[in-house]
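Asks: Here is a sequence with its predicted model. Questions after.
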Amino acid sequence: MKILLTGASGLLGTAFAQAAKRRGHHVVGIIGQYEGPLEGLAEKKRLDLSDLVKLEALILEQFPDAIVNCAAISEPRSCERDPSSSRLINVALPEKLALLARHLFATFIHISSEQVFDGTAELYYRDSPPSPPNEYARQKLESEHRVNELAAEFTSTLRLPLLMGNSLTGTRSLHERLLLSWSEGRPTPLFTDEYRQPCLVENAAAAMVELCERPDLKGVYHWAGEKSLSRFEMGQRIAKHFGLPAEQLVVAAERGDNPRFANRQARLVFDLTPLASKLKTQPQAFSDQLDALIVPKPVRSWFNALP
């Protein structure tokens, strides 16, 4: 299968390309400014994804069997600061990809987010009513509606949680940001009252490849790790995994202590049964996710010098 992949140099995109290659697929990856090697891609195409005219020409030339959209402006502050620019990638891009998928009769995998929910429910089902609390979440929900309206019969939308993994730059994922902070001598306050259901990026990528191969699984689905944890517990377990003193590096905090964070979602936990019951890939325990994490390059000198 030929797969056209956007966001090919991102945390999720790189994992997807490698997983698809292992399954024997030919992945054409669209990249931006990244210059390094990208394992898993059969072809690399450099393109500004906001240029939808050039994007359309490229996709029509490639004529893929599937289109996988891993591109997003996922930093909420960036979306709040410049919603017009972020909408080009978060809304207009998936809308164009859905139109092209329908035109080519191609499978379309669109990545959405846990953030479309407000965090007030104990558990979110695939038909739970969304209530996006910020601009990023509103854009992701709008993208879901657009792709469903345009190409429902070709589209699988996958809502993903906080992703764990090893990024190309060593600065993108949770453990990488924590280790960078700790290497600079800054203990990290983490919330004891904010729960997430983290997922290893390779596990999410494996589920996405299966969706490409399963024309019967269309609609909105949830994917995440096996269980939910507080941000505080995640930080503690990451520190211990790397042999670091968690009690010194991870500081217990609560969302309500700082007005800046009072509106953050308290609990984002998915019901995974509708998809997990149909895939060979299964949700992972957090301990298994930790086993895949490595010390990122930016902090290796500091880490190797520790007593």
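Replies: Arrived safely, thanks for sending.
Asks: from here on, contacts and neighbour counts on C-alpha atoms
Replies: OK.
Asks: So in the protein, which helix runs the longest?
Replies: With secondary structure taken from DSSP state H, the chain has its longest helix at helix 135-151.
Asks: next up, a second structure to put side by side with the first:
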Amino acid sequence: MNKIIITGSNGLLGQALVNLLLKEKEKYQVFGFSRGINRSGREDFEYISIDITDEALLKEEVLKIKPDFIVNTAAMTNVDACENNKQECDTLNVGVVKTLTTISEEINAHIIHLSTDFIFDGKKGHYKETDTPNPISYYGLSKLKSEEVLTNSKIDFTILRTILVFGKVFDMSRSNIVFWVKLMLEQKKEITVVDDQFRMPTYVEDLALSCKISMDKKATGIFNISSNKLLSVYEIAQQIAEVFQLDKSYIKPTSTATLNQTAPRPAKTGFDLSKTNKILEFYPKSFKEDLLKFKETLP
């Protein structure tokens, strides 16, 4: 039986992964690390309330368990907040990875770490795992630094880069693009959405499955995980309206320049998924197919 620690187990991916692994309790012993109370709605795994930025405490708790795998889903992901609070961003996004890597060297644990399309500048799109990163925001830089901690280490690691994760779990602390668009259109509120940024959104269930596949295959290195078709954020919003049969006329296109966001965003990301197809034997679908699958799970 594999012992798995999931950091950020209260988050969207954290809860989805807890749910997935607990379907095979004979195979995985799951430990959730997160702040505050357990928000997963489940009591059938060991939950540890912890501030993972406390290095000594994190080390103590991990060494008690001696996990086979640590899946690090915890991160500061609000791009503008990272730009405004660089120290806090580095502490969670880089410092924690350094601590986990040091511990993993000691106990021979395999780290599965989540990264982002924001490590790229967005000039070309359809990025391969081997393309040269060039982050244009502090969030992107912090995630690149966290990748470098792992790539420069001697431990077994898997880095899963992902884009614009959406889905639903038991207790949502923050929204995501699908819920935001759906809610606004249901309330018949006009929304402005950029038509000059391009992304491949990721269904959280697919991302959780990719973490599990990485463990089961002991796959090491960097992999891209997202849906398989590049769309403008405006097109993404339109597809959400179509799937949920909501009025598209409330969606108004705008350009990035009008938003005055604190941190710059890459214009065009998206991934080449051929390595993921070949090595993980995982074949992501289109955003629309994922949306239809997601819709079935809603009450």
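Replies: Noted; the coordinates are in hand. Model, not experiment: these values are computed from the prediction.
Asks: and the longest helix of the first structure, how far out from the chain's middle?
Replies: Using Cα atoms, centre = their mean, to the nearest Å, we find the averaged C-alpha position of helix 135-151 of the first structure to lie 16 Å away from the chain's own average C-alpha position.
Asks: for stretch 253-272 of the first structure, same thing?
Replies: Distance of stretch 253-272 of the first structure from the chain centroid (Cα atoms, centre = their mean) equals 19 Å.
Asks: Ok, stretch 43-55 of the second structure next?
Replies: The chain centroid and the centroid of stretch 43-55 of the second structure are separated by 19 Å, computed with Cα atoms, centre = their mean.
Asks: Show me which residues of that stretch are buried.
Replies: Within stretch 43-55 of the second structure, the residues that qualify as buried by neighbour count (16 or more other Cα atoms under 10 Å) are 47-48, 50, 52-53.
Asks: show me where the stretch 1-150 of the second structure has strands.
Replies: For the stretch 1-150 of the second structure, applying DSSP state E, counting those that start in this stretch gives strands covering 2-7, 28-34, 46-49, 69-72, 110-116.
Asks: chain center to the second one: distance?
Replies: So that's strand 28-34 of the second structure. A distance of 17 Å separates the centroid of the chain from that of strand 28-34 of the second structure, by Cα atoms, centre = their mean.
Asks: post-alignment, it versus the first structure, mean distance?
Replies: With mean Cα distance after the TM-score superposition for the first structure, strand 28-34 of the second structure departs from the first structure by a mean of 1.0 Å once superposed.
Asks: now the third one
Replies: After superposition onto the first structure, strand 46-49 of the second structure sits on average 0.6 Å from its aligned residues (mean Cα distance after the TM-score superposition for the first structure).
Asks: And the contacts of that strand?
Replies: Counting contacts by Cα atoms under 8 Å, 6 or more residues apart in numbering, the residues outside strand 46-49 of the second structure that touch it are 30-38.
Asks: cool, and the fourth one?
Replies: Under the contact criterion Cα under 8 Å, 6+ apart, strand 69-72 of the second structure has outside partners 2-8, 97, 109-114, 211, 215.
Asks: do the same with the second one
Replies: Outside strand 28-34 of the second structure, the residues within contact range by Cα under 8 Å, 6+ apart are 1-10, 18, 21-22, 45-52.
Asks: and the spatially most distant residue from the centre of the second structure, what does it touch?
Replies: Among the C-alpha atoms of the second structure, the one most distant from their mean position (Cα atoms, centre = their mean) is that of Ser249, at 30.5 Å. When contacts are counted by Cα under 8 Å, 6+ apart, Ser249 of the second structure is found next to no other residue.
Asks: would you say it is within a strand?
Replies: No - according to DSSP: H, G, I helix; E, B strand; the rest coil, Ser249 of the second structure belongs to no strand; its state is helix.
Asks: Look up how far Val181 of the second structure lies from it.
Replies: Relative to Val181 of the second structure, Ser249 of the second structure is positioned 12 Å away (criterion: Cα to Cα, to the nearest Å).
Asks: Turn the buried residues of stretch 43-55 of the second structure into JSON lines, including distance to Leu292 of the second structure.
Replies: Below are these laid out as JSON lines (distance: Cα to Cα, whole Å):
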{"residue": "Tyr47", "distance to Leu292 of the second structure": "32"}
{"residue": "Ile48", "distance to Leu292 of the second structure": "35"}
{"residue": "Ile50", "distance to Leu292 of the second structure": "36"}
{"residue": "Ile52", "distance to Leu292 of the second structure": "36"}
{"residue": "Thr53", "distance to Leu292 of the second structure": "38"}
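Asks: For the stretch 151-300 of the first structure, which segments count as strands?
Replies: 155-160, 163-164, 188-191, 195-196, 199-200, 219-222, 229-230, 250-253.
Asks: Format those as CSV; extra columns: mean neighbour count and distance to Val147 of the first structure.
Replies: Rendered in CSV, the data for those read as follows (neighbours: other Cα atoms under 10 Å; distance: least, Cα to Cα, whole Å):
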stretch, mean neighbour count, distance to Val147 of the first structure
strand 155-160, 25, 7
strand 163-164, 24, 23
strand 188-191, 19, 35
strand 195-196, 22, 26
strand 199-200, 26, 24
strand 219-222, 20, 10
strand 229-230, 20, 31
strand 250-253, 18, 39
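Asks: right, and these - which one's nearest Asp288 of the first structure?
Replies: Using Cα to Cα as the criterion, the shortest distance between Asp288 of the first structure and the strands of the stretch 151-300 of the first structure is 8.6 Å, found for strand 199-200.
Asks: can you list the residues that contact that closest one?
Replies: Strand 199-200 of the first structure is touched from outside by 161-165, 224-225, 283-284, 286, 289, with contacts defined as Cα under 8 Å, 6+ apart.
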